[in-house]
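*Asks:* Structure for this input, please:
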Amino acid sequence: MANVNKPKAPSMVDVAREAGVGLVTVSRVLNEPGVVRPETQQRVNDAIARLGYRRNDVARALKSGRSTTIGVVIAGSELFELPRILRGVESAAQEAGYWVNMASWQEGSSEQLVNAVERLANQAVEGVAIIADRPVAAAALEQMVSRIPITVVMSGELGNPSIGSVELDQELGARLATEHLLELGHRRIVHFTGRLSAYDARARLAGWQKTMRAAGIEDARHAEGDFLAASGFRLAQEILDADQRPTAIFTGNDQMAMGVLSALAQRGVAVPGEMSVVGFDDIAGSEYLVPSLTTIRQDFVALGRTSVEMLLGMLGGASAEHRYIAPTLIARASSGPPRVTSA
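*Replies:* This is a model prediction of the structure:
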């Protein structure tokens, strides 16, 4: 049975009465505080605190047609840099005066992802940014149509012109790593890839291959790993037993580079004297490896910020587009010129 004696929540009328001001003044304090005298604003805020007034943002959004809220859908479980991406999303949203309303969608049907977006739209969000693991979400996003603007953070261009997208330029990162080694004088550069079912691994492999071919090296070798340190360790052991060792190893990520460094240390191979090593990602602590790891830094915070900035632009009438975030080379002690051997 309902409690008929439950006290009624205080309203703006109650706040106006408590503060001794008009209803319009209370509304201005809540929505346009800059136009109200400081002493009046303080009186209204004190009344709000005493009464415990909370404004109904949903009703306000329905009335104004604006919620100043964007939705964020996390689509997939293998989003390894999610905290940094979300930091960029939240900071960009807050700077623009927006709140963030989040939802999660794991691998399922396209209809389920559409439903997740529509649930946020029904909560009056003005647009949705999707942070997606490509194997999970790509097919679902291809045909998605929504009544609100959508951007997606995901590797690889999306064949849906209505959705804006942003990604880190994986091919460019691989090119920077390979060019760095070539400029040091290396020619025998092997690439240990990540799991080639992953888009990022394939893009990094393509960047390495194109750069090696541009340097006139057609017979460069690569071997597939799985982004884990153990695969870097195993592949390094195998390459050390080959008839002709490389002078440099470019790995699919820093975890694999850690495994490579361990295998080289175990076999007494000097780095970078006998073998240079370059990783990818610039994970926390990579500068404290022995030797400190040369790697490719990806700005995941900028990735999240750009997705929100693009979304806000679309809210202002801009067209959806695809953008790349450029990585940077961080040169450290694990890379150097190849050792010159006597004839």
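*Asks:* C-alpha from now on. contacts and neighbour counts both.
*Replies:* Fine.
*Asks:* In space, what's closest to T295 - neighbours in sequence excluded?
*Replies:* G279 (4.4 Å; CA to CA, 6 or more residues apart in numbering).
*Asks:* Would you enumerate the residues in contact with that neighbour?
*Replies:* G279 is in contact with 250-254, 256-257, 293-296, counting by CA atoms under 8 Å, 6 or more residues apart in numbering.
*Asks:* Of those, which is the nearest to T151?
*Replies:* For the contacts of G279, the closest approach to T151 (CA to CA) belongs to I296, at 25.5 Å.
*Asks:* I'd say that closest one and I330 touch.
*Replies:* Yes. Judged on CA atoms under 8 Å, I296 makes contact with I330 at a distance of 5.8 Å.
*Asks:* OK, contacts around the spatially most central residue of the chain?
*Replies:* Centroid-nearest residue in the chain: I85, 3.7 Å away (criterion: CA atoms, centre = their mean). By CA under 8 Å, 6+ apart, the residues touching I85 are 300-305.
*Asks:* hmm, back to that, overlap in contacts, I296 and I330.
*Replies:* The contact sets of I296 and I330 overlap at D282 (CA under 8 Å, 6+ apart).
*Asks:* which one of those two has more residues nearby?
*Replies:* I296 (25 against 18; other CA atoms under 10 Å).
*Asks:* Look up which helix or strand that one falls in, please.
*Replies:* Counting by DSSP states H and E, the element that carries I296 is strand 295-297.
*Asks:* Second chain to compare with the first, below:
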Amino acid sequence: MTTAPRRPGMADVARAAGVSHQTVSRVLNQPDSVAPGTRERVQQAISALGYRRNMGARALATSRSRILGVIVDQGGYYGPSQTSSSIQMAAREQGYATLVAAIRDTSQAEIQQVLDLFLDHRVDGIIVIAPQVQLMDRLTVLAGEVPQVLVADGVEPLEGMLTVSVDQHAAAMMATNHLIELGHRDIAHLRGPVTWFDALERERGWRDAMTAAGLPVRDVLDGDWSAESGHRAGVALLKDGLPEAVVSANDQMALGLMSALHDAAVSVPGQVSVVGHDDSPGASYFLPPLTSVRQPFEKLGEACVEGLIGLITDVPIQPVRITPELKVRKSTASR
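*Replies:* Next up is the predicted model:
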């Protein structure tokens, strides 16, 4: 029987690079502590030998798995999907693997199944993207046991938790104030699901901007993040009376809304101005191109991973709120 060739070890790398075993370890775990020339020599030896770390042995030695659990809604919504991708890339750059679990709903059974999966794999910490209200009850059970980062605005974290978010309240105020500055006074809000913290914060931002300007606050229009729900809201507005402008909680609902208005020969922005949230890739190709609040998802993912590693390593970390940016296009105009 043929014997499989021996995998190169750290000692082989050290011998090839002409350095000590400890120097190789520092290059792998604390590269900034090694002189650039030495670090490059070690990295070249690693590449030439095809050396790979034994992560199982490392986990036993350090009591850490270097695996981060990530929970994301399975709906495929643009914001959570982009945040998940950014987290996975940022984690990989920091030498962590990610175990991603999509949830269909927030039933106790499904949430417990996901948490059991993470615990079975001994994850070092958990990142929850856009946690919903029902999910928080189960997460609090693990508070203080497994470090957690919650990617949501308007959440009060417990011990062992950290919030990292785009400032959704500021985002909606930014969108609403843009319309007010254009002269609009009757501004409706197309809200996301009330079980989502970010949706509630965007609604609060719209309300606060309207109240601060002394303008009447309409009843909100309910949506579920989908273009279909935006279309239904547009049909309802056509029946009940059109506002001068609409702040949509995401771009997809804005797309559906604009489609309903177009079908009824209502001009955007001639008769109704529309602002979305997320600045999704297709926003600039809507007809007309959509004014939207841009969410910096790459920065968000990096902040999540940095924050969770801080919790894991007992480094003091403060909650992170990232300021969004308004991208003005042709779906808004002066009244």
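*Asks:* Quick TM-score on the pair, please.
*Replies:* The TM-score (TM-score structural alignment, normalised by the length of the second structure) is 0.79; 321 aligned residues with a CA RMSD of 3.5 Å.
*Asks:* what packs against the strand holding I296 of the first structure?
*Replies:* Contacts defined by 3 or more CA pairs under 8 Å, 6 or more residues apart in numbering; DSSP states H and E place strand 295-297 of the first structure against helix 170-184, strand 328-330.
*Asks:* contact partners of the last one?
*Replies:* When contacts are taken as CA under 8 Å, 6+ apart, the neighbours of strand 328-330 of the first structure outside the stretch itself are 173, 176-177, 282, 294-298.
*Asks:* same check, this time on stretch 7-25 of the second structure
*Replies:* 34, 41-42, 44-46, 49-52.
*Asks:* What residue in the second structure is paired with the residue nearest to the centre of the first structure?
*Replies:* Using TM-score structural alignment, the equivalent of I85 of the first structure in the second structure is T83.
*Asks:* Please report the distance of that match from V164 of the second structure.
*Replies:* In this view, T83 of the second structure and V164 of the second structure are 11 Å apart by CA to CA, to the nearest Å.
*Asks:* can you list residues touching both of these two?
*Replies:* In contact with both T83 of the second structure and V164: L300, using CA under 8 Å, 6+ apart.
*Asks:* Would you map the helices across the stretch 1-150 of the first structure?
*Replies:* Secondary structure of the stretch 1-150 of the first structure by DSSP state H, counting those that start in this stretch: the helices cover 12-19, 23-31, 38-51, 57-64, 82-95, 110-122, 134-142.
*Asks:* Kindly reformat these as JSON lines containing distance to A220 of the first structure.
*Replies:* Listed next are these as JSON lines, based on distance: least, CA to CA, whole Å:
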{"stretch": "helix 12-19", "distance to A220 of the first structure": "72"}
{"stretch": "helix 23-31", "distance to A220 of the first structure": "63"}
{"stretch": "helix 38-51", "distance to A220 of the first structure": "69"}
{"stretch": "helix 57-64", "distance to A220 of the first structure": "59"}
{"stretch": "helix 82-95", "distance to A220 of the first structure": "34"}
{"stretch": "helix 110-122", "distance to A220 of the first structure": "40"}
{"stretch": "helix 134-142", "distance to A220 of the first structure": "28"}
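*Asks:* Which one of the ones you listed lies nearest to A242 of the first structure?
*Replies:* helix 134-142 (34.6 Å).
*Asks:* The closest one vs the second structure, average offset?
*Replies:* By mean CA distance after the TM-score superposition for the first structure, the fitted helix 134-142 of the first structure averages 2.2 Å away from its aligned residues in the second structure.
*Asks:* Can you flag the residue of the second structure lying furthest from its geometric centre?
*Replies:* Residue farthest from the centre of the second structure, counting by CA atoms, centre = their mean, is M1 at 51.2 Å.
*Asks:* all strands of the stretch 101-250 of the second structure, in order?
*Replies:* Along the stretch 101-250 of the second structure, counting by DSSP state E, counting those that start in this stretch, strands occupy 125-129, 148-151, 161-166, 187-191, 221-222, 245-248.
*Asks:* now those in TSV, with distance to S25 of the second structure and mean neighbour count?
*Replies:* Output for those, formatted as TSV (distance: least, CA to CA, whole Å; neighbours: other CA atoms under 10 Å):
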stretch	distance to S25 of the second structure	mean neighbour count
strand 125-129	24	26
strand 148-151	28	28
strand 161-166	30	25
strand 187-191	51	25
strand 221-222	55	18
strand 245-248	51	27
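*Asks:* now these as JSON lines including distance to W206 of the second structure?
*Replies:* Converted to JSON lines, the strands of the stretch 101-250 of the second structure look like this (distance: least, CA to CA, whole Å):
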{"stretch": "strand 125-129", "distance to W206 of the second structure": "23"}
{"stretch": "strand 148-151", "distance to W206 of the second structure": "21"}
{"stretch": "strand 161-166", "distance to W206 of the second structure": "16"}
{"stretch": "strand 187-191", "distance to W206 of the second structure": "7"}
{"stretch": "strand 221-222", "distance to W206 of the second structure": "12"}
{"stretch": "strand 245-248", "distance to W206 of the second structure": "8"}
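*Asks:* Nearest to E183 of the first structure, out of the helices of the stretch 1-150 of the first structure?
*Replies:* The closest of those to E183 of the first structure is helix 82-95. By CA to CA, the value is 32.0 Å.
*Asks:* residues of that closest one that come out buried?
*Replies:* 82, 85-93 (16 or more other CA atoms under 10 Å).
*Asks:* Show me how far it is from its chain's centre.
*Replies:* Centre-to-centre, helix 82-95 of the first structure and its host chain are 9 Å apart (CA atoms, centre = their mean, to the nearest Å).
*Asks:* swap in stretch 287-296 of the second structure?
*Replies:* Counting by CA atoms, centre = their mean, stretch 287-296 of the second structure is centred 17 Å from the centre of its parent chain.
*Asks:* So for it, first residue to last residue, what's the gap.
*Replies:* 24 Å.
*Asks:* same thing with stretch 8-23 of the first structure?
*Replies:* End-to-end span of stretch 8-23 of the first structure (CA to CA): 19 Å.
*Asks:* Per the alignment, G225 of the first structure pairs with which residue of the second structure?
*Replies:* Residue pairing (TM-score structural alignment): G225 of the first structure is matched to G223 of the second structure.
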